[in-house]
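K.L.:
below: sequence and its predicted model.
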Amino acid sequence: MSQQPPPIHQEAEKVHVSGETTKSGETPDVNENNNTTDQAAERAAGKQALKDLLAPVRGKLMCARILAALSGILAIAPYIALVQLGDTLLRAALAGTPVDAERARFIVLVLLSTFMLRLFLYFLALGITHFADLRLGDHIRSQMISRLSRAPLSWFTATNAGRVRKALQDDIAQVHTLIAHQPVEATAAVVTPVALATYAFVVDWRLGLLSIATLPLFALANVWMMRGMGEKTVEMDSKLAVVSSTMIEFVSGISVVKAFGAVGRSHAAYQRAADEFSRFYLAWVTPMLRGSALSDATVSIPILLLVNLAGGATMVHAGWVEPADVLATSLISLVLPAAIQTIGENSWAYQLTGAAALRIMKTLDIPIIARNEGSGTVEGDDSKNQKVIPRDNTVEYRDVSFAYGDGPLAVQNVSVTLPAGTVTALIGPSGSGKSTLATLLARFADPTSGSILLGGVDLRDLDPSTLYQRVAFVLQEPQLLRVSLRDNIALGKPEASEEEIRRAAEHAQILDFIDALPQGMDTIYGEESNLSGGQAQRIAIARALLIDAPVLILDEATAFADPESQADIQEALSTLVAGRTVLVIAHRPESVIGVDQIVVMTQGRITAVGSHEELLDEPHYSRLWRSAQLRITEPESGKGSQAGSKLNTVEEQR
C-alpha cells in the first residue's frame, strides 16, 4: 500500500520515441552539481508550465475540488450511523426491550442518503474534471496543430520526430490524469482521512490514537522513499530519452548496419545506454522496495486489526468505550493508509505531468512563419479581409541568404529573376544550395536576410492560402498519405469534383492504373495497394495539376522512377509545365539544355546564369558538362542519359 517504485514499463512505453537523437554511443557527461542545478531548474520550469497550461480550466478544477471536499467530509456519515445504530441495538439487547424500529429505520435512511449524496458529489466532481480535460485537450491539440502547420520546415528537420508525436499524444494523455483525476482524488485523499481521524477522536480520544498508531511509521517510511523523487524523475526521463534515441538510431539503420556487418558496434551504443539506465534505476528503487515492504507491514490488515481490536477490547472491558465505537474506529483505521497512498501516487503523477506540461508549452512556443502586413495589389472591399495578391507570376530572389539554425549559410546573397512563363533550371554539385533555394520559394522557411517576391509581393506579405494557390511542387520523393488515392490527389484542393480529380489523374498518366485497382479511387495508399516510385510520382503530379498553380517547383521528378515509368512521367510533366513559371532542380546538365535559363550554384552562391550555349565557356558549368559527357559515354549509364535528356522533349512540347 506504500509508495511503489516508478512504473518504468509505462514510462518506457511513453518515451520510446521522445529523446533527441544523439550520436551513437554518447550519453550525457556533465558535472553532477550542474546536473542537479539543471534538474531543479527544469522542475521549476515544469511547475510554471503546468500552471500556465491549466489556466483555462482553473475555475472548473476549483469547483471540482470543493465538491470532492464535501464528498470527503460526508465519508464520516456511515461511521456515525454505524455507531448510532450499534448503540441502539446494544441498548435494546442489554435492557431486554424491543429495538426502536423507527430510530433504526431513520439511521439506516440517513446512512443510505449520505452515502448516495457522497457518491453523487464525487462523480459530479469527476464529471466536471473530465469535461474540463476534454475541452483543454481539444484546445491544446488545436493550438498545437495550428502552430505546427505554420512552423518552418527547418524546424521539423532539426527536431526529433518523436518529440512531436510525444507532445501531441503521450504528453496530453499524461496531463489527462492531473486534470481528470488528480483534483478530485487528491482532495478526497486529504479531506477524507482528516475527517475520519477527527471523528475517531470525537468518538474517543484513546480510540482515535489507536486508529492512527501505526501511521507515523508508515508516513516516515514513505517520506524517506519519496526524498529526491522530483530530481530522480527528471533524471529517469532524461536517461530514457537517451535509450530511446539510440534504439531508434539502431532500428532505423538496421538494414545498412547488417549490410556492412556493423551490428555489434551499432548495438553497443544502445546496450551502453540501456545498461546505464538499468544501473541508475536499480540503485534508485532497490532501497525503495525494502522500505515499501516494511511500511506495508505497519499498515497491513492483521496489524491494524490487532492494534485496534485488542486495544479496543481492553477499553471496552474497562468500561471506557462501547463495542460499536471500537468497530467504527477500527474500520476507520483500515481506510487511512489507502488515502495516504493516494496522496503519494498523485504526487508522483504531478512530477511526471510537470515534465509533460513543459514539453507541451515548448511545442506551443515553436517558431512560426509569420505574415507581414505588407503592401501590394488588394483583393476585396472588406478591409478586414483584404488579401494582397501578386500582379503576375514573376519570381525574384533579392540578395537572399539562409542558414539552418546556427549553422553556416546554405545560401549566400542570391539574386536572380524567374520571368513569368519561363523555365529556370538550378544545377550544381551536391550541397550547393539548390534544394534550399527552391524550398524558400515554397516558403518552407523564410530567408535569414533578403527577400523573395512573387509578382512584386514579398512572400511574407502573402496569405498562405494565396501563396499555395500559386505555388506547387513535385519533389524527388513524393509524400503520399495513408488515405485514399482520391484524397491524395485532392490534398491541395479538397473541394475538387470527381471529374476534376479524374481529369488530373488522366493528364498525369495514372488514371488507367487507378481504374484497374479493385477499389479504384477509393484504394487506401499503403494498405490496399503499394505503388511503385513512378506511380507515386504521377499521383504527386496529378495533385499539382489539380491545384493548377501558375508557379511550379520540380525537384528532379524522374530521379527515382523506374525506367518503365519515366516516359509516362515525362509526358505528365509536359502537361504540367505548360504556360507556368517553372523552377527545376537538376542534377544532370544534359537534362536541361532546352530551358530558358540555367542558374549554376556553387557553395550556396550563384556563379553563372544563362542558356546552355552561353554557359559552355563558364568554368563551373563547363566542368559539370564535361562530367556529364563522360557519364553518357559509359555503357552502363546509357539508360540514365536517355531518361535525363527527355526534359528537352518537355521543353519542345511546352
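P.N.:
Looks like it arrived, so ask away.
K.L.:
please make it C-alpha for all contacts and neighbour counts, starting now.
P.N.:
Fine.
K.L.:
the one helix or strand Thr88 maps to packs against which elements?
P.N.:
Using DSSP states H and E, Thr88 falls within helix 77-95. If you count contacts as 3 or more CA pairs under 8 Å, 6 or more residues apart in numbering; DSSP states H and E, helix 77-95 packs onto helix 101-149, helix 323-364.
K.L.:
deepest in the core, which of these is it.
P.N.:
helix 323-364 (a mean of 21; mean count of other CA atoms under 10 Å).
K.L.:
tally of neighbours for the nearest residue to Arg482 once chain neighbours are set aside?
P.N.:
Residue nearest to Arg482 in three dimensions, not counting chain neighbours: Tyr525, with 5.1 Å by CA to CA, 6 or more residues apart in numbering. The number of residues packed near Tyr525 is 19, by other CA atoms under 10 Å.
K.L.:
Val457 and Ile368: what is the separation?
P.N.:
Going from Val457 to Ile368 by CA to CA, to the nearest Å gives 20 Å.
K.L.:
er, Ala542 I mean
P.N.:
29 Å.
K.L.:
these two: which is more packed in?
P.N.:
Ala542 (30 against 17).
K.L.:
now the strands for the chain?
P.N.:
According to DSSP state E, the chain carries its strands in the segments 377-379, 387-389, 395-403, 409-418, 423-427, 449-454, 457-458, 471-474, 551-555, 581-585, 597-602, 605-610.
K.L.:
rewinding a little: for the helix holding Thr88, which residues meet the burial criterion?
P.N.:
77-90 (16 or more other CA atoms under 10 Å).
K.L.:
hang on, isn't Gln653 packed against Ser574?
P.N.:
Yes: contact criterion CA atoms under 8 Å: Gln653 and Ser574 qualify, at 6.3 Å.
K.L.:
okay, now the one to match up with it:
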Amino acid sequence: MKKNNHVFIRILKYIRSLWGTLAVVVIFSLLGSYFNVILPGYTKGIVEETQKGIGGSFDVQAAGRCIFLAAGTLCLSLMCTLIQSQIAPILSQRTGQKMRREVNEKANRIPLNYFDTTPEGETLSTMTNDIDILASAFSGTLPTLITSGATLIGCLIMMFMADITLAVITVVTTIAGLMISAKVLAKGRPYFKKNQDLIAGINAHVNEDIKGHLIIKSFNAEKEVIESFEKINSDLFEQMWKSQLVSSLTIPLGLLTNNLSYIAVCIAGAVLVMTGHTGMGTVVAFIQYAQIFASPISQSIQSAGTIQPALAAGERIFRMLDQPEMEDCGTTEVDVDTVRGEVDFDHVKFGYDPEHIIVHDFSCHVRPGQKVAIVGPTGAGKSTLINLLTRFYEVNGGDIRIDGTSIYDMSRKDLHDMISMVLQETWTFGGSIRDNIIYSKQGVTDERLQEVIDSCGLRDMISMSSDGLDTVLDEEAGISAGQKQLITIARAMIDDAPILILDEATSSVDTRTERLISDAVDKLMEGRTGFVIAHRLSTIRNADMILVLKDGDIIENGTHEELMAKGGFYSDLYMSQFDNA
C-alpha cells in the first residue's frame, strides 16, 4: 500500500506542473458538485408544494419557481460536467507527454549495463505501453476523484442540515458497503502488478523471436519457441483472468453500496413520516442524497479496476526513471579540432561485477595517427576496452587519457565528439540514405558527401535505388546487411573525428567489399588514431601495432611481422584461420 501511495504522489507531482489546466478542471468539478448537491433541496420544495395542493392550498408560483430552479440547476450541473470532461483528457495527455519525454531522455543517460541486463522488450513496454496505460487511466479517474471528493463533502453538509437521523443512516450504510467492496478489491491488487510484468515478458519474447527468426528456423527450434511462448501466454491468461474477475466485480459492488443506502433511507423515512418526525419532501430529498452520496463512492470503486494497473505501470516507469545515471563531472574544456589522438591506458582495471575483474592491469600507449588492432579469442576483453575508452562503462581502477587529459576530466559530449564508431551490429534508422550518412553532422557539403560515397563503394547501390540519396531505408528498400554496414562506415567518415573505432566492421561484407572498405579506411585513418577489432586477422596485417589480449591482459604486442616471427599466441591464432579455411 505504501508503495502505491508513493507512486500516486509522484504522478500528482507531474500533474502539479500543469497547474493552470488543473485549476480549470478543479473549478468546474467543484461547480458541478455544488449544483448537484443543491438539486435535492429544490426537489423537496416541489414535493412540499404538491402536498399543500392536495390539502387545497396549492401555490402555483412557488411550485413553478422550484421547478424552474431545479431545471436550471440540473442544466448548470451538466454544463460544468461537460466542460470538465473536455479539459481533463488534455491534462492527462500532457502528463503522459511529459513522462514520455523524461523516460526518453533518461534512456540516453542510463549506463549501458542497464540495457545489457534488461530485456529489450521490457524496456520498450515501459516506454510505450506502461505510459499509455497510466495516461489513459488518469484521463478518466482524475476528474472522477476531484468530483467525487467535492460531492461527498457537499452532500454530507446538506444531509446533516436537512435531517441528522437520515444523514447518519445514509453514511453508515454507505460505509458498510464500501468496506465490503474494498475488502474484495484488495484481493486483486497483486494480479494487476503481475499483469504488467508478464506483458513486458511477452513483449520481450516476441521481440527476440522476430529478431532471431532465421536462427530459430535454421535450428528447427520452432517447437521450443512456441512452447516457451505458450508458457508465458498461459501465465498471462491466468493473471488477466483473475484481474478481470476482480474488475468485473466493481460494478456490482458499486450497485450494492448504492442500493444499501437507498433501501435504508426508504425504510427509515417511511417510519419517520408515519411518526411525524419528518416530512415527505425531506424523505424524497434524502432518497436523492443517498444516490448522490453513494454515486461517487460507486464510481471510485469502479475506477479501482483502472487505477490498480495504472499504479503497477507507474511503478515500472519510476523504477526506470530512478536508475542511476552516467556521471559527467568533467570540467576541462577540450577543443576537439585540435585533438591529436594520443591515447593512454594506464593500469586500467574493470569488471562488470566489481567482485569479478576481467581486465586486470591493462596499460598501453598509442601515438597520434597509429592504427591499432586489438585481437584475441572471444571474451578476451576486446570490445570492453572500446566501451571503457568511450565511457560507456566506468573503470574500477586506473585511468584513460587522450592527449594527456583524463577522459574523466572532460565532458562526455567532448569525448564522444572525438570518436567515431562503426559497430558489428549495423544501425540505420527510417530516414533517407542521405540522412543516415550525414546523421548529426552539421555543415556537410555535397562534394564531401559524394567523396565519401565513392570511398565506401556506395555509388552503385545509390544509383540503383529508386530515389537515389533520397531513398528511404525501410523494408521496401531491400538493402543487404553489407550495404547497411557500408552506410555506417560512410557515417563515420562524414563525422571525421580524430579517433576512429571499427568493431568487427567488415564482418557483414563480402571479400570484394571488404577490400574496398579496407582501402577507404586506410585513407581515412591517415593522420588519425584508429582502433580496429577483428576476428579475421588478414584484415589488420598493415596495422602499426597489434595488441593481443587474453583474459583481459596484453600477452603480446607488435606489428604483424614481429608477432609472426615470435611464433607465439598470435602466430598460432593467425595460422589457425588459414588451417580452418
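P.N.:
Thanks, I have the structure now. Just so it is clear, the structure is predicted and the values come from calculations on it, not from any experiment.
K.L.:
now what about the TM-score between them?
P.N.:
The TM-score (TM-score structural alignment, normalised by the length of structure 2) is 0.83; 577 aligned residues with a CA RMSD of 4.0 Å.
K.L.:
so which of the strands of structure 1 gets nearest Ile107 of structure 1?
P.N.:
strand 387-389 (73.6 Å; CA to CA).
K.L.:
quick one: contacts of the closest one?
P.N.:
374-380, 457, 461-463, 466 (CA atoms under 8 Å, 6 or more residues apart in numbering).
K.L.:
buried among the residues you listed? Need that as a selection in ChimeraX.
P.N.:
Restricted to buried positions by 16+ other CA under 10 Å, the ChimeraX selection for these reads:
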select :376,457,461,462,463
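K.L.:
most widely separated two among the contacts of strand 387-389 of structure 1?
P.N.:
Farthest pair in the contacts of strand 387-389 of structure 1 (CA to CA) is Gly380 and Val457. Separation: 17.0 Å.
K.L.:
before we move on, back to that, more crowded one of Gln653 and Ser574 of structure 1?
P.N.:
Set side by side, Gln653 of structure 1 and Ser574 show more neighbours around Ser574, with 21 against 12, by other CA under 10 Å.
K.L.:
residues near the closest residue to the more buried one other than its chain neighbours, how many?
P.N.:
Leaving out its chain neighbours, the residue that sits closest to Ser574 of structure 1 by CA to CA, 6+ apart is Val650, at 4.6 Å. Per other CA under 10 Å, the neighbour tally for Val650 of structure 1 reads 21.
K.L.:
wait, isn't Val650 of structure 1 in contact with Ala572?
P.N.:
No: assessed by CA under 8 Å, Val650 of structure 1 is found out of contact with Ala572, at 9.2 Å.
K.L.:
identify the residues contacting Glu506 of structure 1.
P.N.:
By CA under 8 Å, 6+ apart, the residues touching Glu506 of structure 1 are Asp512.
K.L.:
how near is it to Glu477 of structure 1?
P.N.:
Glu506 of structure 1 is 21 Å from Glu477 of structure 1, by CA to CA.
K.L.:
over to Ala508 of structure 1?
P.N.:
When Ala508 of structure 1 is compared with Glu477 of structure 1 (using CA to CA), they lie 16 Å apart.
K.L.:
looking at the two, which one has more neighbours?
P.N.:
Higher neighbour count among Ala508 of structure 1 and Glu477: Ala508, with 28 against 18, using other CA under 10 Å.
K.L.:
now check structure 2 for the residue matching the more buried one.
P.N.:
Alignment note: Ala508 of structure 1 maps to Cys456 in structure 2; criterion TM-score structural alignment.
K.L.:
check whether that match really touches Leu516, as I assumed.
P.N.:
Yes: shown here, Cys456 of structure 2 and Leu516 form a contact pair, counting by CA under 8 Å, at 6.9 Å.
K.L.:
find out how far stretch 64-82 of structure 2 is from the centre of the chain, if you would.
P.N.:
Distance of stretch 64-82 of structure 2 from the chain centroid (CA atoms, centre = their mean, to the nearest Å) equals 45 Å.
K.L.:
superposed on structure 1, what's the mean shift for it?
P.N.:
Taking mean CA distance after the TM-score superposition for structure 1, the mean distance separating stretch 64-82 of structure 2 from the aligned residues in structure 1 is 4.7 Å.
K.L.:
same thing with stretch 238-247 of structure 2?
P.N.:
Mean for stretch 238-247 of structure 2 is 6.9 Å (mean CA distance after the TM-score superposition for structure 1).
K.L.:
please point out which parts of that stretch sit buried.
P.N.:
For stretch 238-247 of structure 2, using 16+ other CA under 10 Å, the buried residues are 239-240, 242-243, 246-247.
K.L.:
hmm, back to that, which of the helices and strands packed on helix 77-95 of structure 1 sits closest to Ala186 of structure 1?
P.N.:
Here helix 323-364 is closest among those (CA to CA), at 5.8 Å.
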